[in-house]
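Engineer: Sequence first, then the predicted structure:
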Amino acid sequence: MIEDITPKTVGARIKYLREKKGESQEILGKAIGLSQNSISKLEKGETQLTLENQYSLVKHFNVSHDYLISGKNENSLLVLLEKYISMNYSPIFEGDLTFYCPILKIDKILFNYLIRTARAKQDNYIPDDIKRTWIEREIDAFYESNEKNQFTEFESVIPIPQRLISPDKNKENWKQADLLREINKELLNCLNANNTR
């Protein structure tokens, strides 16, 4: 069966998203560079959606192109992100004390892509055109690997605050034990802050 994709159904979805966000036609128009009258015509299905306007609406409402046009996968961005990244809390024991450490799980293919492109961006010894080519190849490799991705292999990382990664001048020469102690203190502080809310 052919999906019901007409200017009228797309317009109804635009109206729904606008009202859900609590915006008037005028506010939406200003946000995406159209007049209130143009928004009204889009919502009534009296005019077709251009690619430029579709892109602006998708970005403004933070929905997928699929959802805007067909009404499917309203939260597809979140669903997609959750395939690649998730977080859970794992208990860590220190004597009688138990606290929960956030563990970020990142899909291995995405993790490898992020590592390689970060390396390419940080390499100051290669010319920009070679750097761009390197990054383009990593992007191609990511999409190629992702075609067969079963989302079964993950890398786990413990997110830590930036201030622990780049200590102040008094902590220039941290040893690993010092860093672990500071991370532990920071995690306990976060846990205590979360428990008092």
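Structural biologist: Arrived safely, thanks for sending. Numbering: from 1, shown residues only.
Engineer: going forward, measure contacts and count neighbours with C-alpha atoms only.
Structural biologist: Will do.
Engineer: what's the helix or strand harbouring residue 106 packed up against?
Structural biologist: Assigning secondary structure by DSSP states H and E places residue 106 in strand 97-107. Applying 3 or more CA pairs under 8 Å, 6 or more residues apart in numbering; DSSP states H and E, we find strand 97-107 packed against helix 76-84, strand 85-94, strand 154-157, helix 176-195.
Engineer: Let me have the ones you listed in TSV, adding distance to residue 67 and mean neighbour count as columns.
Structural biologist: Putting the helices and strands packed on strand 97-107 into TSV (distance: least, CA to CA, whole Å; neighbours: other CA atoms under 10 Å) gives the following:
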stretch	distance to residue 67	mean neighbour count
helix 76-84	8	13
strand 85-94	22	12
strand 154-157	29	15
helix 176-195	35	13
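Engineer: Tell me which of these lies nearest to residue 110.
Structural biologist: helix 76-84 (7.1 Å; CA to CA).
Engineer: Next one for the comparison:
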Amino acid sequence: MNYADRLKFLREKAGLTQKFVAQKIGVKNNTLSSYESGKRQPDYETTKKLANLYDVSIDFLLTGKEHEGSSDDMWKELLNPKTKLKCSLKI
């Protein structure tokens, strides 16, 4: 299961609509739809809001696994659009 699939799975598991989640995290419904279809990737702040809403860690949301020692600062840097990564990060 990839990141977009996990977002949709967690939302449906919680019994929430896209409209509700979009309002809760402060994005438009079509933006959330783009996240769930893999067309767009949310920034750190939005990812953190989604993780909190679904009561999972950012690690689980992005990788599907719980990792000890992954800090929010690390994810904040990796998810910053200004960060230039030399490798392709597929989530």
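Structural biologist: Arrived safely, thanks for sending. In this text, all values refer to a predicted model and were calculated from it rather than measured experimentally.
Engineer: matching residues in the second structure for the strand holding residue 106 of the first structure?
Structural biologist: Per TM-score structural alignment, strand 97-107 of the first structure has no counterpart in the second structure.
Engineer: That strand vs strand 85-94, what angle?
Structural biologist: 150 degrees (axes from the mean of the first three to the mean of the last three CA atoms, to 10 degrees).
Engineer: Residue 8 of the first structure versus the most centrally placed residue in the first structure, what's the distance?
Structural biologist: By CA atoms, centre = their mean, the first structure has its centre lying nearest to residue 81, at 6.2 Å. When CA to CA, to the nearest Å is the yardstick, residue 81 of the first structure and residue 8 of the first structure sit 30 Å from each other.
Engineer: How much space separates residue 16 of the second structure from residue 72 of the second structure?
Structural biologist: Between residue 16 of the second structure and residue 72 of the second structure the computed distance is 26 Å (CA to CA).
Engineer: Please read the previous query as pertaining to residue 27 of the second structure.
Structural biologist: Using CA to CA, residue 27 of the second structure is found at 21 Å from residue 72 of the second structure.
Engineer: what's the answer for residue 78 of the second structure, then?
Structural biologist: 10 Å.
Engineer: Please work out how many residues are found near the closest residue to residue 14 of the second structure other than its chain neighbours.
Structural biologist: Leaving aside its sequence neighbours, residue 14 of the second structure sits nearest to residue 54 (CA to CA, 6 or more residues apart in numbering; 7.4 Å). A total of 16 residues lie near residue 54 of the second structure under the criterion other CA atoms under 10 Å.
Engineer: and what of residue 74 of the second structure?
Structural biologist: With other CA under 10 Å as criterion, residue 74 of the second structure counts 10.
Engineer: What is the aligned counterpart of it in the first structure?
Structural biologist: In the first structure, residue 74 of the second structure lands on no residue (TM-score structural alignment).
Engineer: Just the element for residue 74 of the second structure, please.
Structural biologist: Element membership for residue 74 of the second structure, per DSSP H and E: helix 72-78.
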